[in-house]
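# here is the input, now give the coordinates:
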Amino acid sequence: MTTFTSLDELRAAVGAQLGSAGPIIVTQERINGFADVTEDHQWIHVDTKRAAAGSFGTTIAHGYLTLSFVAPFLESLLIVEGVQATLNYGLDSVRFPAPVPSGSEVSATAVLAEVTDKTGGAEVRVQVTMTIPSSPKPVCVATVVMRIVE
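Purely as a prediction, here's the structure:
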């Protein structure tokens, strides 16, 4: 975890590694729950028997389920003290280079990519890379945009 005591300290740290977080275990129950909430019941996510015979050999997590781990990972990787709020503002890019098989442990690393002054605070971009032990490729690479309110 990286804690910054001010927005000025954050500005000075552009390019810094923020550390690593996780793992989050992606159980079949978690995948099924996400399918229910999003109404995305595609068989590669929820039909364990059919998926066992498919190209991945098991069910895989939804890409957007994997992406949702950005929130808890960033909560543990980046803290800015002395500000009113840190808000999700959006994403500049998201890629899913590799699948997340059910039962995987997803971890993340992050780099503070950019801090741009805005009225009342700053806009912050963080490059988050999520991995699992069984894959040579990342499972998600996202540029997250946050607004920090002073």
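
# can we go C-alpha only for contacts and neighbour counts from here?
OK.

# for the helix or strand harbouring residue 29, what is the distance to the chain centroid?
Secondary structure from DSSP states H and E places residue 29 in helix 28-38. Put simply, helix 28-38 sits 17 Å off its chain's centre (CA atoms, centre = their mean, to the nearest Å).

# can you pull the buried residues of it?
For helix 28-38, burial by neighbour count (16 or more other CA atoms under 10 Å) applies to 28, 31, 32, 34, 35.

# would TSV of those residues with distance to residue 20 be doable?
Compiled in TSV, the buried residues of helix 28-38 are given as follows (distance: CA to CA, whole Å):
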residue	distance to residue 20
28	24
31	23
32	27
34	25
35	28
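
# please give the structure of this sequence too, so both can be compared:
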Amino acid sequence: MRVFTSVDELEQAVGTEVGASEWLTVTQDRVDLFADATDDHQWIHVDVERAAAGPFGAPIAHGYLTLSLLPSFARQIFRVEARMAVNYGLNKVRFPAPVAVGSSIRAVVRLLEVTRVGEAVQVVSSTTVEIRGGTKPAVVAETVGRFYL
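This is a model prediction of the structure:
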């Protein structure tokens, strides 16, 4: 894990890959819990038998489930020493490839921009969620966080 202790360190890291998270196996239980939490029970996610005969050959994780894992992945990759951090939003999100249940995924973070905004430092990152053995990423997202130093 990379730890940033100053704005200068963050600024020096712009344009670089900060690191990668550990691999996480996506289980049917996790998909089912997300379906319950979001009331999205589409068969491609939760009906194992029907999904096996469907277009992906297996149930797949919700794209938003994969996206929701970004904060957890980011905590494994880097930390900014700050009194408070908040998710400020997303500039762009794409889901190029489905994540089949049983697949393993991880995130890779690259810092794109660091800007001082009042008491905060705004950090824009590109996060790519890779699928182990896959040719396309599951998620490519430009995230925006604010760190209050």
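
# so stretch 58-78 of the second structure matches what in the first structure?
Aligned by TM-score structural alignment, stretch 58-78 of the second structure falls on residues 58-78 of the first structure.

# residues near the residue nearest to residue 116 of the second structure when sequence neighbours are not counted, how many?
Residue nearest to residue 116 of the second structure in three dimensions, not counting chain neighbours: residue 122, with 6.1 Å by CA to CA, 6 or more residues apart in numbering. Using other CA atoms under 10 Å, residue 122 of the second structure has 22 neighbouring residues.

# ok, now which ones touch residue 122 of the second structure?
Neighbouring residues of residue 122 of the second structure by CA atoms under 8 Å, 6 or more residues apart in numbering: 113, 114, 115, 116, 144, 145, 146, 147.

# ok so residue 76 of the second structure is a helix residue?
Yes - counting by DSSP: H, G, I helix; E, B strand; the rest coil, residue 76 of the second structure is part of a helix.

# now do the contacts for the nearest residue to residue 96 of the second structure once chain neighbours are set aside.
Counting by CA to CA, 6+ apart, residue 96 of the second structure lies nearest to residue 138, which is 5.6 Å off, once chain neighbours are set aside. Each residue near residue 138 of the second structure by CA under 8 Å, 6+ apart is listed here: 63, 66, 95, 96, 97, 98, 99, 128, 129, 130, 131.

# make it 7 Å
Taking CA atoms under 7 Å, 6 or more residues apart in numbering, we find residue 138 of the second structure in contact with 95, 96, 97, 98, 99, 129, 130, 131.

# circling back: and the helix holding residue 29 of the first structure, what does it pack onto?
Here helix 28-38 of the first structure is seen to pack against no other helix or strand when contacts are counted using 3 or more CA pairs under 7 Å, 6 or more residues apart in numbering; DSSP states H and E.

# buried residues in the next helix-or-strand element following it?
Using DSSP H and E, the next helix or strand after helix 28-38 of the first structure towards the C-terminus is helix 43-46. Neighbour counts over helix 43-46 of the first structure (16+ other CA under 10 Å) mark 44, 45, 46 as buried.

# how far does helix 43-46 of the first structure sit from its chain's centre?
When C-alpha coordinates are averaged (CA atoms, centre = their mean), helix 43-46 of the first structure and its chain have centres 21 Å apart.

# the first structure: matching residues for the helix or strand where residue 127 of the second structure lies?
In this assignment (DSSP H and E), residue 127 of the second structure forms part of strand 120-131. Residues 121-132 of the first structure are matched to strand 120-131 of the second structure when aligned by TM-score structural alignment.

# what are the buried residues along the matching stretch?
Under the neighbour-count criterion of 16+ other CA under 10 Å, stretch 121-132 of the first structure has 121, 122, 123, 124, 125, 126, 127, 128, 129, 130, 131, 132 buried.

# same deal with stretch 51-68 of the first structure?
For stretch 51-68 of the first structure, the buried set under the neighbour-count rule, 16+ other CA under 10 Å, comprises 51, 58, 59, 60, 61, 62, 63, 65, 66, 67.

# nothing else from me, thank you.
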